[in-house]
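>>> please find the sequence and the predicted model below.
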Amino acid sequence: MLKDTYEAFKVTIEDKVAHIQMSRPEAMNTMNKAFWNELPEIVRTIDNNALARVIVISSTGKHFSAGMDTSVFTTPRPAADHDRFVMAEAFRLNVKAIQSSFNCMEEARVPVLFACHGAVIGGAIDMITAGDIRWCTKDAYFCIMEINIAMTADVGTFPRLQRYIPEGWVKELAYTGRKIDAAKAKEIGLVNDIYDTHEELIAGVMATAREIASKNPLAVTGSKVLINYGRDHTTAETLDYIGLWNTAMFPPPHMAEAFAARAEKREPVFPDLAPVRTEPM
């Protein structure tokens, strides 16, 4: 189950919506070592135990996140018998471990929604593109910062960002390190909408989250699975997979409850997703 406290996050669950807030505003919510360990733990605990039907991720302070904390780059000095090729192989595995921290959001059965404000920089771009839907405040700006510090973005920006915005924009942002404002982010499809204030942003995103949470959880997770599958496969392959999904999980009792609720002018009552086993049998 969830812990009472985390170093990098605050977590609350209400109305079947989990709200994960980055909670290091004094450090511009940079992604320190605790961040990379805690985020997948929190998301997977919520998802695996069916503690909520939707996850909302937001932040505190002036900025959403300034990206990777420099402390993550500090590693022990290699032993004398470890040459640069051996260390490069170890570095590759470390990068894969960091990448997996964001994979948890794409792999979650429930939708993951992002409410962004202020600076969304570097690793924060990697983070938000692993979610399902993004919104922001009018003061938000977005930047693939890695090129400005002489490196290539490596945690997920490139394979994911081009799913949401045109390739030309991905390349311009990646090659130049320029920032784009909220209006441009909406224009090119990175965010769905813009809010004037942080308070209005959170209220709006939470309202959408509650609306999603009121729907049949099996249908929501099915939609996420099939949309993501269709993104990576041909139309023919996706249609075949949709047929298999509905053959196995088409839910007449859930549909009957939806129709009855509409006729009786009440909210439908659907079962939550079942917890999944995470330990060996």
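On my side now, so go ahead. Numbers count the residues shown, from 1 in each chain.
>>> from now on I want contacts and neighbour counts done on CA atoms only, so please keep to that.
Fine.
>>> mind listing what the residue nearest to residue 10 when sequence neighbours are not counted touches?
Nearest non-adjacent residue to residue 10, counting by Cα to Cα, 6 or more residues apart in numbering: residue 21, 5.1 Å away. If you count contacts by Cα atoms under 8 Å, 6 or more residues apart in numbering, residue 21 has them with 9-11, 57-60.
>>> and these, which of them are in strands?
Among these, the members falling in strands (DSSP state E) are 9-11, 57-59.
>>> give me the number of residues near the closest residue to residue 201 other than its chain neighbours?
In this structure, residue 201 finds its nearest non-sequential neighbour in residue 195, 5.3 Å apart by Cα to Cα, 6+ apart. By other Cα atoms under 10 Å, 22 other residues sit near residue 195.
>>> list the contacts for the residue nearest in space to the middle of the chain?
Centrality entry for the chain: nearest residue to the mean C-alpha point is residue 131, 2.8 Å, by Cα atoms, centre = their mean. By Cα under 8 Å, 6+ apart, the residues touching residue 131 are 105-106, 111-114.
>>> now residue 218
By Cα under 8 Å, 6+ apart, the contact set of residue 218 is 272-273.
>>> so how far is residue 45 from it?
Applying Cα to Cα, to the nearest Å, the value for residue 218 to residue 45 is 18 Å.
>>> then residue 86?
Using Cα to Cα, residue 86 is found at 35 Å from residue 45.
>>> who's more crowded, these two?
The neighbour comparison of residue 86 against residue 45 (other Cα under 10 Å) goes to residue 45, with 17 against 11.
>>> that one should be in a helix, yeah?
Yes: Residue 45 forms part of a helix when assessed by DSSP: H, G, I helix; E, B strand; the rest coil.
>>> what's the distance between it and residue 269?
24 Å.
>>> kindly report the same for residue 136.
As judged by Cα to Cα, residue 136 and residue 269 stand 31 Å apart.
>>> between these two, which one's more packed in?
Of the pair residue 136 and residue 269, residue 136 is the one with more neighbours under other Cα under 10 Å, namely 32 against 13.
>>> quick one: contacts for the more buried one?
Contact partners of residue 136, counting by Cα under 8 Å, 6+ apart, are 115-117, 182, 191, 193-195, 201.
>>> put this next to the previous one:
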Amino acid sequence: METYRSIEIVHKIPNSPVFNLYLNRPSVRNALSGDFFAEFPKALASLDQNPNVSVIILSGAGDHFCSGIDLKTLTSISGGAQSADRGRTGERLRREIKTMQDAITAVEKCRKPVIAAVQGACIGGGIDIITACDLRYCTEDSFFSVKEVDLAITADLGTLQRLPTIVGYGNAMELALTGRRFSGSEAKSLGLVSKVFSSKDAMDEGVRAIAEEIAAKSPLAVTGTKAVLLRGRDLTLDQGLDYVATWNSGALLSDDLFEAISAHNQKRRPSFSKL
């Protein structure tokens, strides 16, 4: 398995289809470095293509999930883009931003569900990451902030596009304009996370149980559900219905369907082939 500087893939339980992906710079609260933006999409692509992987749990090594983009990285991007030609400076900066956006969007492009498990700080770029994830959970002591406005930046890696669909337009506007810190319990009330756990150990156990439950389902149905929900954000109701009809016309008549029906009739757990 490939080694990385900013992240780590861990397979905790042999033969389990659930893999852990860690942001792995705990000494700086997992601040996002230049390495991260190169390595994160590579890691997700490798997990996506691995038939032994059904679900990915994304979390932070140490006491925090993510403190945002490393300020050194931010300074490097803004400083490195400078040239005498303002047009070329702007074009280069746009390419840098688009590359970083693509690294976060890699979560959505991954066919397998990605579950965010947040402890401690989830700030700035951390919000970008979790809003791209499929499910989100946190601990009681976690805290969140859409922090970019306090750094004189308009958040540009996905939060302003994804957060409104999760917590509502008004809530997203308030959080983004104030940059205020909010708690795990408020994140739950806003709908940003599905459940708040009492401790990191409780979260690790609870999220793994959820991941294993999802991993036991038909991989065709799981990947299809993720794909259709994501695509549906950009479609009208009629277009969304047409899209899922087309999707199922290609995937519905599978061995998974017949296995699910057979298992139901025989009152046993279904066993599906890897994807």
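Yep, it's here. In this text, all values refer to a predicted model and were calculated from it rather than measured experimentally.
>>> how about the helices in the stretch 101-250 of structure 2?
Assigned by DSSP state H, counting those that start in this stretch, the stretch 101-250 of structure 2 shows helices spanning 125-132, 159-167, 169-178, 184-190, 200-215, 219-232, 237-251.
>>> want to throw those helices into CSV with distance to residue 53 of structure 2?
Converted to CSV, these look like this (distance: least, Cα to Cα, whole Å):
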stretch, distance to residue 53 of structure 2
helix 125-132, 19
helix 159-167, 26
helix 169-178, 33
helix 184-190, 28
helix 200-215, 9
helix 219-232, 10
helix 237-251, 20
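>>> now do the SS call for the residue of structure 2 positioned farthest from its centre.
When distances are taken from the C-alpha mean of structure 2, residue 84 lies farthest, 38.0 Å away, according to Cα atoms, centre = their mean. Following three-state DSSP, the label given to residue 84 of structure 2 is coil.
>>> ok, so what distance separates it from residue 96 of structure 2?
Applying Cα to Cα to residue 84 of structure 2 and residue 96 of structure 2 gives a distance of 18 Å.
>>> give me the neighbour count for residue 11 of structure 1.
Using other Cα under 10 Å, residue 11 of structure 1 has 18 other residues around it.
>>> which one is the aligned partner of it in structure 2 nearest to, not counting chain neighbours?
Aligned by TM-score structural alignment, residue 11 of structure 1 pairs with residue 9 of structure 2. Closest residue to residue 9 of structure 2 apart from its sequence neighbours, by Cα to Cα, 6+ apart: residue 21 at 4.6 Å.
>>> corresponding residue for residue 188 of structure 1 in structure 2?
With TM-score structural alignment defining the correspondence, residue 188 of structure 1 maps onto residue 190 in structure 2.
>>> setting aside sequence neighbours, what's the nearest residue to that match?
With Cα to Cα, 6+ apart as the criterion, residue 190 of structure 2 has its nearest non-adjacent residue at 5.4 Å, and that residue is residue 167.
>>> look up how far residue 190 of structure 1 lies from the equivalent of that neighbour over in structure 1.
In structure 1, the residue matched to residue 167 of structure 2 (TM-score structural alignment) is residue 165. From residue 165 of structure 1 across to residue 190 of structure 1, the span is 6 Å (Cα to Cα).
>>> who has more neighbours, these two?
With neighbours defined as other Cα under 10 Å, residue 165 of structure 1 and residue 190 compare such that residue 190 has more, 23 against 17.
>>> how about that one, what does it touch?
By Cα under 8 Å, 6+ apart, the residues touching residue 190 of structure 1 are 134, 164-165.
>>> let's see that with 7 Å instead.
Contacts of residue 190 of structure 1 were listed using Cα atoms under 7 Å, 6 or more residues apart in numbering, and they are 164-165.
>>> tell me how many other residues crowd residue 128 of structure 1.
27.
>>> returning to what we had before: check the secondary structure at the residue nearest to residue 10 of structure 1 for me.
strand.
>>> how far away is the counterpart of it in structure 2 from residue 78 of structure 2?
Alignment note (TM-score structural alignment): residue 21 of structure 1 maps to residue 22 of structure 2. Remark: distance between residue 22 of structure 2 and residue 78 of structure 2 (Cα to Cα) = 27 Å.
>>> likewise for residue 70 of structure 2?
As for residue 70 of structure 2, its distance to residue 78 of structure 2 is 13 Å (criterion: Cα to Cα).
>>> then residue 272 of structure 2?
Distance, residue 272 of structure 2 to residue 78 of structure 2, using Cα to Cα: 49 Å.
>>> and these two? which has more neighbours close in?
residue 272 (17 against 12).
>>> check contacts around the more buried one.
The contact partners of residue 272 of structure 2, by Cα under 7 Å, 6+ apart, come to 218, 256.
>>> do residue 47 of structure 1 as well
108-110.
>>> just the residues you listed now: which is nearest residue 15 of structure 1?
Closest to residue 15 of structure 1 out of the contacts of residue 47 of structure 1 is residue 110 (14.4 Å), distances taken as Cα to Cα.
>>> quick one: contacts for the alignment partner in structure 2 of that closest one?
Aligning on TM-score structural alignment places residue 110 of structure 1 opposite residue 112 in structure 2. By Cα under 7 Å, 6+ apart, the contact list for residue 112 of structure 2 reads 48, 54-55, 223.
>>> how far away is residue 112 of structure 2 from residue 106 of structure 2?
11 Å.
>>> repeat for residue 153 of structure 2
Distance, residue 153 of structure 2 to residue 106 of structure 2, using Cα to Cα: 23 Å.
>>> neighbour-wise, which of these two wins?
residue 106 (19 against 9).
>>> let me see the contact set for that one.
By Cα under 7 Å, 6+ apart, residue 106 of structure 2 lies in contact with 41, 44.
>>> what about the aligned residue in structure 1 for residue 131 of structure 2, how many neighbours?
Using TM-score structural alignment, the partner of residue 131 of structure 2 in structure 1 is residue 129. Using other Cα under 10 Å, residue 129 of structure 1 has 24 other residues around it.
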